[in-house]
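Need coordinates for the below:
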Amino acid sequence: MLVAAQENVPIDPALVDLYKDLHRHPELGFQEHRTSGIVAERLRALGYEVTTGIGRTGVVGLLENGTGPTALLRADMDALPVKEDTGLDYASTATATDANGKTVPVDHACGHDLHTTCLLGAAEVLANDKTSWSGTLVLVFQPAEELGAGAQALVDDGLFDRFPKPDVVLGQHVAPLPAGKIAGHAGASYAGSDSLRIRIVGKGAHGSMPQSSVDPVVIAASTVLRLQTIISREIPSTSIAVLTVGSVHAGSAANVIPGEAELQLNIRSYDEATRQHILDSVERIVRGEAATSGAPEEPTITEIERFPVVVNDADALAKTLDAFAAWLGPDKIMDPGAGAGSEDVGILATSSGAKLSYWLLGGTDPSLFTTGDMNDPALLKVPSNHSPHYAPVIDPTLGIGVTALVTAARTWLPAG
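The predicted structure is shown next:
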C-alpha cells in the first residue's frame, strides 16, 4: 500500500493504476469524453449525485451531508498538444485532431491527470467517512483549462444555477517544486493572460522589385521591436508585466515579398489598469506601424484566449495553509510569490461570489533539490509544466495531493 507522506492515510494501489491509465490516454480541451466517463462512473459508485455534459464535457458530483457550508473542489481534466518525451513505461503515445483539423500528439504535460486522480481519491475518502465533515460537497471536474475556456463554459451552462453556490472554491495544481511541499500565495497569485493574433496586410511583389511592394515582413519586424517598448518604456518599474511575441509567419520563398504576415503574442499582467494600457498600446503600435508603411488595409487584431488574474482570498488561503501546516509541518509550506503562469479557476470563485483558496502541490523528486525553497537553483533546471519531459513523481505526490484536498474539505466543512 502507498501511504500519503507524513500521514497514515492508505492509498489504494488502484488509484495509482487510474493515474497511469489517465496519463496514457490524454484528451484535448472539450474532447475529454473518455476521462469524463471514468470520472462519472467512479463518482456514481461512491454515492454522489452526478451530472455530465456540463460545459460540454465537464462533470459535477454533489454530496450533501447534513447542515453546514458548501465547498467546491475543482480539478481540470484536459491535456496539451505536446509529444511526450519522459521515457516512462506509461507515457502517452496518443494523438488527436485539434480545432484546426490537424492531427497532433497529446500529453498530460501539465499534470491534469494527477489533479483528476487526486480529486477522485479525495471523493472516495470523504464519501466513506461522513462523520469527519458536515455540509455540501460540489466536486467539479473541469474541461478545457488549457484553452482558458473551461471554467467560463461551466458558468455559462448554469453551474451556479443548477448546483449550490459555494462558500469557498478549493483546488491545487502540481508544480515543479519538491514533492511533499505545498505552496500558496495570497492576493494576485497567477497572472492574467491575453493571447492575440495580428494579421498585417501589405502588397506582394517579386523580390527584385521591392518598390512595387508594401512589405509586410518589414512592417512585422518593426512592429515586433516597437512592441517591446511597451514594457520597457510605458509600464512603471513598480508594475509587473510581460509581453512576448511567440510566433511570426510570412511568405514561403526567398525571392517573393508576401502579401501578408501574422504575429501571435502573449501578454501577462496582474491588474486591470496595466492590462488595458498594454492592450491599448498594442493596438496603437500595430495600426501605427501599418499606417506609416502605407499598408493598403488596416491590420486585424483577434483575441485567441484570455485568462483573468487569479486572486487568492488572503484569509481563506491562510485558513487552508494553516491546516496543511498542522498536518505536514510548517517547514513544508512555502510562499512562491506571484507566478507568471495563468489559470481560469478564479472564474469559478468570482462568478459565484465565493472565496478562493488555491495552492501548488510539489511534484518533483526531492533529491534533485538542495535547499528545497524558492531560491533553489534546481527550479531553473528541473522539467516544468508544459515541457515534453514533465511528469510528477507518483510517490509521494499522489498521496499528498489526495490528503491535501481531504484536509481542505474537512477544514471548511467541519463536523458539527
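
Only C-alpha atoms from now on, for both contacts and neighbour counts.
Fine.

Where does the residue positioned nearest the centre of the chain sit: helix, strand or coil?
Using Cα atoms, centre = their mean, the residue of the chain that lies closest to the mean C-alpha position is Glu343, 4.1 Å off. Following DSSP: H, G, I helix; E, B strand; the rest coil, the label given to Glu343 is coil.

So it sits against Tyr190, correct?
Yes. Between Glu343 and Tyr190 there is a contact under Cα atoms under 8 Å: 6.9 Å.

between those two, what contacts are shared?
Both Glu343 and Tyr190 are contacted by Val309, Val310, under the criterion Cα atoms under 8 Å, 6 or more residues apart in numbering.

The structure of the following sequence is requested for comparison with the preceding one:
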Amino acid sequence: MAAVDEVLVALKDQLGGLRELYRDLHRHPELSMREHRTAELLEQRLSGLGYAVQRIGGTGMVGVLANGPGPVVLARADIDALPVREATGLDYASTETVQDESGPVPVMHACGHDMHAAALLGAATLMAGRRAAWSGTYVVLLQPGEEIGAGAQAMLDDGLTTKIPRPDVAVGQHVLPFEAGTIGTTPGPVLSAGDSVKVTVYGKGAHGSMPHNSVDPVVLAASIVLRLQTIVSRETPPGAFAVVTVGALNAGTKSNIIPDRATLLLNLRTYDAALRARVVASIERMVRAECEASGSPREPDIEYYDQFPLTSNDPGVNEQVTRAFVAHFGADRVHHQEPVTASEDFSRIPDAFGIPYAYWTVGGHDAAEYRAAVAAGRVAQDIPANHSPLFAPVIDPTLATMVQTQVVAALAYLAPTS
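All right, here's what the predicted structure looks like:
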C-alpha cells in the first residue's frame, strides 16, 4: 500500500470525532493571543497522540513527532477568532462575548481558523497512527494571533527557532469561499504583504466662524486622501499590483470648531518588496508635502502597525506538493490559485528558519451553491467571504479535504522513496 493510502486509511473512522472537535472550536472562539481554552484542548489532544508538546509564545504550541531518520516537516495552522457577531444560524454557532474596555465584544470564527486547527489535528492523529508508513520528523505548529499579525512573531520571540528541530520545509493552508473540496496552488506570491498606517497631521484650531485664524487639518487631511489616490493610478506601473486604502479619517467634535489635528488610518497591499518600499515612500512624501503646503505647525506623525509579510511560495516546494495533490485528488480538484489580496503572518516562521515553504488554499463553500453563483455572475453577492458574519465552511467535504492535504503534503517529503 502506498504511504499516503496507508496513513489515510483511518480517516473515515476519525472524521466523526474531528467533526465534533470542529463544532466545539466553532462554538467557543477566542480572540487573538487569548486562545487559552483552545490551546489547552489542542495541547491535551496532541500530547495524547505521543507528540512532545511545548507552549511557545503564550497560547501557541508545537508538537514534535520524531520517527526515525529523514526530513523535518513543519505543518502550521492558526487558532484565533475575530470580534464579529455570528449570523450563520448554525446549531453550533458562536454566542461567545468577551468584556473589553468598550463593553461586551462578540467573538466568531469568521475566517476558518477552527477548520484549520481541526484539520491539522486530524493530520497529526493519522501521522501518529501509521508511523511505519513514513520516516523523519513531523512538527505540528498551532499559532495564535494571526488576525493581528502578532502570533508568529510572539512564537519567534519566545525562542521557537531554538526549541524545535530545524525544519527542512514548512507547509500551511487556508480555507476560502470557493467550491468545497477543491484545492488551489501557485508558485510565488499567493497572499499579499499588508501594512496599516496611522497618520496624524497637525493644524491650528480656531472658531468655525473665523477660518482665517486656523490651519485647518480637516482640509489638509482631505487633500491627503485625494493625493494618495494617485499612488496607484499614476505611480504604479500598469500590470503591477498595489492597493492604498484610507479606511478612516477622524477630526474634530463640533461643527463650529476647527480642530488642531486629524488622523487618517491607511491600509496598503503589495506582492513585491520593491513596490511596497516605493508605495511607503510615496505615502510619506505626499503626507509631508501636503502638510508643508498647508502651513502645518509641526511635522506629521506616521506610525506603521499590523504589518504582515508577503506570502510567496517556493517554486520547488509548490511543485512537489502540487504534484502530490494531483496524484491523490486528481487534476480536476487542483487548480491554479491566483494571488489573493488578503494577508497572513505564516511566512515569518519559515523565513526565520531560512527554509522554503508552500501555502495553498482549499474551498469551503457548498459546491452546488457556488456553481450556481458562478453561473449567475453573483459570487460576490451570494457567497459570504472570510470575515463575514455569515462565513461558515461546509464541514463535508471541507474538513476531510484539509486533513488530506496536510497529510499528502507532509508525505511528499516524509514517505520513503524506495
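
just checking, what residue in the second structure corresponds to the residue nearest to the centre of the first structure?
Mapped onto the second structure by TM-score structural alignment, Glu343 of the first structure lines up with Glu344.

what's near enough to touch its match?
Contacts of Glu344 of the second structure by Cα under 8 Å, 6+ apart are Glu146, Glu147, Gly149, Leu191, Ser192, Ala193, Phe308, Pro309, Leu310, Thr311.

which stretches of the stretch 51-200 of the first structure form strands?
58-65, 70-76, 95-97, 103-105, 135-142, 168-178, 182-183, 187-190, 192-201 (DSSP state E, counting those that start in this stretch).

closest one to Glu49 of the first structure among the ones you listed?
strand 58-65 (5.0 Å; Cα to Cα).

so how much does that closest one differ from the second structure once superposed?
Compared with the second structure after fitting, strand 58-65 of the first structure has a mean deviation of 0.5 Å; criterion: mean Cα distance after the TM-score superposition for the first structure.

tell me, which helix in the first structure spans the most residues?
helix 272-292 (DSSP state H).

Would you mark the buried spots in it?
Thr274, Arg275, Ile278, Ser281, Val282, Ile285, Val286, Arg287, Glu289, Ala290 (16 or more other Cα atoms under 10 Å).

how about those in a markdown table, adding distance to Gly171 of the first structure?
Output for the buried residues of helix 272-292 of the first structure, formatted as a markdown table (distance: Cα to Cα, whole Å):
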| residue | distance to Gly171 of the first structure |
| --- | --- |
| Thr274 | 27 |
| Arg275 | 26 |
| Ile278 | 30 |
| Ser281 | 35 |
| Val282 | 34 |
| Ile285 | 39 |
| Val286 | 39 |
| Arg287 | 41 |
| Glu289 | 44 |
| Ala290 | 45 |
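
Relative to Val140 of the first structure, which of those residues is nearest.
Of the buried residues of helix 272-292 of the first structure, the one sitting nearest to Val140 of the first structure (Cα to Cα) turns out to be Arg275, at 29.4 Å.

Tell me which residues touch the nearest residue to the closest one once chain neighbours are set aside, please.
Distance criterion Cα to Cα, 6 or more residues apart in numbering; nearest residue to Arg275 of the first structure, sequence neighbours excluded, is Ser269 at 5.7 Å. Under the criterion of Cα under 8 Å, 6+ apart, the neighbours of Ser269 of the first structure are Ala191, Gly192, Ser193, Ile240, Ala241, Val242, Arg275, Val309.

Hmm, the second one is touching Pro308, no?
This points to Gly192 of the first structure. Yes. Checked against Cα under 8 Å, the pair Gly192 of the first structure and Pro308 is within contact range at 4.4 Å.

out of the two, which sits in the more crowded spot?
The residue with more neighbours, out of Gly192 of the first structure and Pro308, is Gly192; 25 against 22, by other Cα atoms under 10 Å.

Distance check, Gln143 of the second structure against Thr38 of the second structure.
Using Cα to Cα, to the nearest Å, one obtains 11 Å as the distance from Gln143 of the second structure to Thr38 of the second structure.

Which residues are in contact with each of those two?
Ile79.

out of those two, which sits in the busier spot?
Gln143 (32 against 21).

ok, the more buried one - contacts?
Thr59, Gly60, Met61, Arg76, Ala77, Asp78, Ile79, Gly151, Ala152, Met155.
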